[in-house]
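[1] Whatever this is, show me its structure:
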Amino acid sequence: MIVVIVIAGALMAAGAVGAIWRIVKGPSALDRIIASDVLIATAIIAIGAEMAVNRHTDTLPVMLGLALFGILGSVSVARFMSSRDDT
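    Next up is the predicted model:
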């Protein structure tokens, strides 16, 4: 079980580092926005994995808040980009 936890943690860390790298080096604003969505999704997955390993639901509101933040952020950016393309 420990091996699976370590491998999952390493993969989540690699995903987070890749997203942070794209946020820093992204050539366009859309690259940075997508990378921030990936980073939020990685944080939600990490919190969910921690909840599964420790068998509790204490951080469920944090997951829901992050999911709401990710959805609202994506929708608002999409609306901003679509209105910017219309002009």
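
[2] When you work out contacts or count neighbours from here on, use the C-alpha atoms and nothing else.
    Noted.

[3] who's in contact with stretch 30-43?
    Residues from elsewhere that reach stretch 30-43 (CA atoms under 8 Å, 6 or more residues apart in numbering): 12, 15-16, 19-20, 22-24, 26, 66-67, 70, 74, 77.

[4] does residue 56 count as helix, strand or coil?
    coil (DSSP: H, G, I helix; E, B strand; the rest coil).

[5] helix or strand for the residue nearest the centre of the chain, which one?
    Nearest to the mean C-alpha position of the chain, by CA atoms, centre = their mean, lies residue 40 at 1.9 Å. Remark: residue 40 resides in helix 29-54, with elements defined by DSSP states H and E.

[6] Please generate a structure for the following sequence too, so the two can be compared:
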Amino acid sequence: MIDLPPALRNVLLGTLALLALTMLLALWRVVRGPSAPDRIVALDLIAGVSVGVIAVYTALTGERHLLRVATGLALISFLGTVAVARYLERKEPR
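    Alright, predicted model coming up:
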């Protein structure tokens, strides 16, 4: 852990709490979702929020190597979302 001012540490911890709440709400949309595109968008949101969690954790601990993990997760998530969207587009009757 790096030495942060207490105010900044509290802001970062609050940010982690809000990101966790966002992840829970997105998980609810994945479970309930009325359609497949809604579920895919929710999964993409979960991946994006995970990138945010990794970034905030990096700011708290100073472990910069985790930013590479966040970048890789963002790229894989984007490519996966595009692939599933193309699949769903071709699957729908015209």
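
[7] Just the TM-score for the two chains, thanks.
    After superposition, the two chains reach a TM-score of 0.88 (TM-score structural alignment, normalised by the length of structure 1), with 87 aligned residues with a CA RMSD of 1.4 Å.

[8] how about the residue nearest to the centre of structure 1, what's its partner in structure 2?
    In structure 2, residue 40 of structure 1 lines up with residue 47, judged by TM-score structural alignment.

[9] for the contacts of stretch 30-43 of structure 1, which one is nearest residue 49 of structure 1?
    Among the contacts of stretch 30-43 of structure 1, residue 12 lies closest to residue 49 of structure 1 (CA to CA), at 10.0 Å.

[10] what range in structure 2 matches the strand or helix carrying that closest one?
    Using DSSP H and E, residue 12 of structure 1 sits within helix 2-25. Aligned by TM-score structural alignment, helix 2-25 of structure 1 corresponds to residues 9-32 of structure 2.

[11] Quick one, which of the contacts of stretch 30-43 of structure 1 are buried?
    12, 15-16, 19-20, 22-23, 26, 66-67, 70, 74 (16 or more other CA atoms under 10 Å).

[12] Please work out which residues outside stretch 16-33 of structure 2 touch it.
    Looking at what lies outside stretch 16-33 of structure 2 - CA under 8 Å, 6+ apart - the contacts are 38-40, 42-43, 45-46, 49, 52-53, 56.

[13] again, only using 7 Å
    For stretch 16-33 of structure 2, the external contacting residues (CA atoms under 7 Å, 6 or more residues apart in numbering) are 39, 42-43, 45-46, 49, 53, 56.

[14] Next, count neighbours for residue 33 of structure 1.
    The burial count assigned to residue 33 of structure 1 is 19, neighbours taken as other CA atoms under 10 Å.

[15] Look up how far residue 58 of structure 1 lies from it.
    29 Å (CA to CA, to the nearest Å).

[16] And for residue 79 of structure 1?
    For residue 79 of structure 1, the distance to residue 58 of structure 1 equals 34 Å [CA to CA].
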